[in-house]
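Enquirer: no letters, just coordinates:
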C-alpha cells in the first residue's frame, strides 16, 4: 500500500510538471487554445506505473541480495547462462553448432525473392558485432576508455576506397591492408597517452575521433571532402563481380566469416598471457605495474589489436555500401559501439554479440517507434546501470580447482 501511495504521488507530480507542455496547445491558425486533457492522464498513469515497477524491482533486488548473504551454500545457487556455457564445454559446442547453422542458412530462409532487405540489415548488424568485439579488447579487457574508436573504422574504409581508386587494388588485397593501417594509427594514438587515465584518456580519444572526421571533411583533394568517395568496388568472387541479391549474400558470408574469426582470435587472446595482462591492467593499474607487467607494451597492444579489427571491418563496410563520406563515421557511432560493450558486459564476448545484434536490429525492425528510439535507448542504459551494472552477461573467468576429496585421501594415506 505504501508503494501505491508513493507511486500515485509521483504520477500527480509528473502531471503537474508536464501540464503546460502536454495539455495546453495554441492554435495560431484559428487563434484558439486547445486543451488536451487526455495527454496529462496518460502521463500520470504511465509515471505512476513506472514508479511502482521501479520500487518493486528495488525491493526484489534487496531481497535477493539479503538471501544471497544469508545462504550458507553458495554452490547451490542457480547458474547463469554464461556460467553454464563456461562449465559445460559440450553445451558450448552444441550452442555454437546451432548458432552457426542458423547463421549459414539465414540468407536462404529469409527471402526467396529479389527482396534482400533482411540480408543487408544483418550485414550491417554483423559489422557492428566485429566493431563491438574489437572495442571489447580495448575497453572491456584492458579497461582503456576509447571515445574515438569509430576513427579506426573510418581509416580502414578510406584505405580501401583510396587504394582501389588510385592503385586499382582489389578487395582481398586491401582487407588486411586496411587492418594494418588502422593498427598503425592505433599505435600512433597509444604512444602519447601511455601515462593518461580516466577523464584525460577519454578526452584525448574523443579529440582523436573528432580530428579524424574534420580532416576527412576538409581535405578535398585526398579524401573527397564532405562529398565522400563513390563507386567503390564490391568484393569479387574468383575474379567475377556478382550482382543483386547474390552480391549481398556473398558479402554476408564474408562478414560472417570475419565474425567467426574475430570470436576465435579474441577468445584465444583473452585466455593468453597478454589477455591476463589486459585484465590485470583493467582491475588495478598500479598493482599490475608493481607485479612487473610492461605497461607500455600492454596498452599499445590493446589499442593496436582493437584498431586492427575496426580497420578490417571498415574495408567490408566500404565495399558493401560502395560509398563513404565523413558523416558515416560520427561520434554517435563511437557511442553506440561503446554502449554495446557496456550493455553486453565488460570483457564478455557473448554479451557483446547479443548487445550488438539487439541495438542494431531492434531500431531497424521497430521503425514505427523511430522518433522515440533515443529516449528508449537512454532509459535502457539507465536501468541497466542501476539493476545490472555488470551487463547482460558478465565476464566469466576460468577457474582452476583442486579435488579436495583426493587431497583428503592423500592426506590420510600419508598420515598412516
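Expert: Noted; the coordinates are in hand. Since this is a predicted model, take the numbers as computed values, not measurements. Numbering: from 1, shown residues only.

Enquirer: CA atoms for contacts and neighbours, from now on please.
Expert: OK.

Enquirer: where's the residue nearest in space to the middle of the chain, which helix or strand?
Expert: By Cα atoms, centre = their mean, the chain has its centre lying nearest to residue 340, at 2.4 Å. Using DSSP states H and E, residue 340 falls within helix 331-344.

Enquirer: before we move on, what about residue 143?
Expert: Using DSSP H and E, residue 143 falls within no helix or strand.

Enquirer: that one and residue 282, how far apart?
Expert: Residue 143 sits 4 Å away from residue 282, going by Cα to Cα, to the nearest Å.

Enquirer: and residue 33, by the same measure?
Expert: Separation of residue 33 from residue 282 (Cα to Cα) stands at 58 Å.

Enquirer: the helices in the stretch 51-200 of the chain, which residues?
Expert: Using DSSP state H, counting those that start in this stretch, the helices of the stretch 51-200 of the chain run over residues 81-87, 89-110, 117-135, 150-166, 171-190, 199-218.

Enquirer: show me the contact partners of the second one.
Expert: Here helix 89-110 makes contact (Cα atoms under 8 Å, 6 or more residues apart in numbering) with 84-86, 118-119, 249, 253, 256.

Enquirer: and that helix, what's buried?
Expert: Judged by neighbour count using 16 or more other Cα atoms under 10 Å, the buried positions of helix 89-110 are 106-107.

Enquirer: now the angle between helix 117-135 and that helix, please.
Expert: Here helix 89-110 points in a direction 150 degrees away from that of helix 117-135 (axes from the mean of the first three to the mean of the last three Cα atoms, to 10 degrees).

Enquirer: okay, one more to line up with it:
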C-alpha cells in the first residue's frame, strides 16, 4: 500500500479511537465534552514515558496510558458530573486547556519545546486490530443493560432516576470508558508521530473530535467510523487547493449539518440484520418498478 494512503488510514484510526469514546459519552449518554484532547494528552505522555523511560512493551504501555486517563477522568467526573446543562461542557473545556498548560511547563516531558525520540511502534496493523477490538467492546456495552441505562440517561435523566437508575454512576462510567479510549488514541499518536508537544492537544483537537461525532451521527457507532474516515481524509484530499482546503472542509461540514442535522448515519447502524433488511427493501422496490413497467 502507498505510504501516503497508509498514513491517512493510521491517522483516521487514531482519531476513530478517540471518537468512539466520545461517541459513548456524547452520542449514547448525552454529555458534551470539549476536554478529550486533555485525556489524549495524558494517555499519550503516559504511554510514551512507559516505553521511553521504563522500556515497557508497547501494548502494556498503551493500557497504562488508558488507565491514567481514566483515573484522571474519575477525579474530574466526581467534581463536575453534578453540574447541569452547559456547565459540564465548560468544565471539561477548562480541564483540557489546563492539561495543555501544565504540560507546557513540565520539563520532564520536554515542556513547550516538545518531546522527540519516541519509538515508532504504531502501524496500520495494530491500529486496525485495536480499532476492531474497541468497536466490538463498545457495541457489546451499548447492547448490555449498562448501555441501555446510559441511553435512558440521555433520553430523560429525571425519568431514569425515578426508574431506579443511578444517573451519576452511569455518567461516571461513561466518562471513564470514554477517557480510556482517548488515552489509547493519545498513546497511538505518540508512537506514530514519534514526537509530542502540548499544542498538539489544544482546544482545536477536542473540537475536531466533537465535530466528527456529530457529523457521523449521535448514537451511531457506524457513524463514528464513517465520520472519522471522511473528516480525517478530507483535508488531505483537498490538499491540492492549498490555502482554501480548510475553508472547503468547513463548508462541507456546515452543509452536512444543515441538510442532515442528525448526522450522516443518524443513529443507524451497519449490522448483518440491517443490511439484510436494506437489500430486501431494495429488491422489493425493483420488483414493484418492474411490475409497474409491465
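Expert: Cool, got the structure. Model, not experiment: these values are computed from the prediction.

Enquirer: residue 140 of structure 2 corresponds to which position in structure 1?
Expert: Using TM-score structural alignment as the criterion, residue 140 of structure 2 maps onto residue 268 of structure 1.

Enquirer: that match sits in which helix or strand?
Expert: helix 244-270.

Enquirer: give me the next element, helix or strand, following that helix.
Expert: Next along the chain after helix 244-270 of structure 1, taking DSSP H and E as the criterion, comes helix 273-283.

Enquirer: who touches that following helix?
Expert: 141-144, 269-270, 288, 293, 298-299, 302.

Enquirer: over which residues of structure 2 does whichever helix or strand comes after it lie when aligned?
Expert: Downstream of helix 273-283 of structure 1, the first helix or strand assigned by DSSP H and E is helix 285-290. Using TM-score structural alignment, helix 285-290 of structure 1 corresponds to residues 157-162 of structure 2.

Enquirer: repeat for stretch 70-83 of structure 1
Expert: So stretch 70-83 of structure 1 sits over no part of structure 2, by TM-score structural alignment.

Enquirer: and for stretch 375-391 of structure 1?
Expert: The aligned range for stretch 375-391 of structure 1 is 247-263, by TM-score structural alignment.

Enquirer: how far off centre is the matching stretch?
Expert: Averaging C-alpha positions (Cα atoms, centre = their mean, to the nearest Å) puts stretch 247-263 of structure 2 19 Å from its chain's average.

Enquirer: same question for stretch 247-266 of structure 2.
Expert: 18 Å.

Enquirer: give me the mean deviation of the helix holding residue 340 of structure 1 from structure 2.
Expert: In the superposition against structure 2, helix 331-344 of structure 1 averages 0.7 Å from its aligned positions (mean Cα distance after the TM-score superposition for structure 1).

Enquirer: residue 94 of structure 2 versus the alignment partner in structure 2 of residue 160 of structure 1, what's the distance?
Expert: Matched by TM-score structural alignment, residue 160 of structure 1 corresponds to residue 47 in structure 2. Distance check for residue 47 of structure 2 against residue 94 of structure 2: by Cα to Cα, it reads 23 Å.

Enquirer: of these two, which one has the most company?
Expert: The neighbour count for residue 47 of structure 2 versus residue 94, taken as other Cα atoms under 10 Å, is higher for residue 47 (32 against 15).

Enquirer: touching, that one and residue 55? I think so.
Expert: No. Here residue 47 of structure 2 lies out of contact with residue 55, judged by Cα atoms under 8 Å, at a distance of 10.5 Å.

Enquirer: any residues in contact with both of those two?
Expert: Shared contacts of residue 47 of structure 2 and residue 55 (Cα under 8 Å, 6+ apart): none.

Enquirer: residues of the match of stretch 375-391 of structure 1 that come out buried?
Expert: So stretch 247-263 of structure 2, judged by 16+ other Cα under 10 Å, has buried residues 249, 253, 256-257, 262-263.

Enquirer: which of these fall within strands?
Expert: Using DSSP state E, no member of those sits in strands.

Enquirer: in those, find the pair that's most separated.
Expert: Using Cα to Cα, the buried residues of stretch 247-263 of structure 2 span at most 18.8 Å, a distance reached by 249 and 262.

Enquirer: which helix in structure 2 runs the most residues?
Expert: helix 167-193 (DSSP state H).

Enquirer: any idea how far residue 141 of structure 1 is from residue 397 of structure 1?
Expert: 12 Å.
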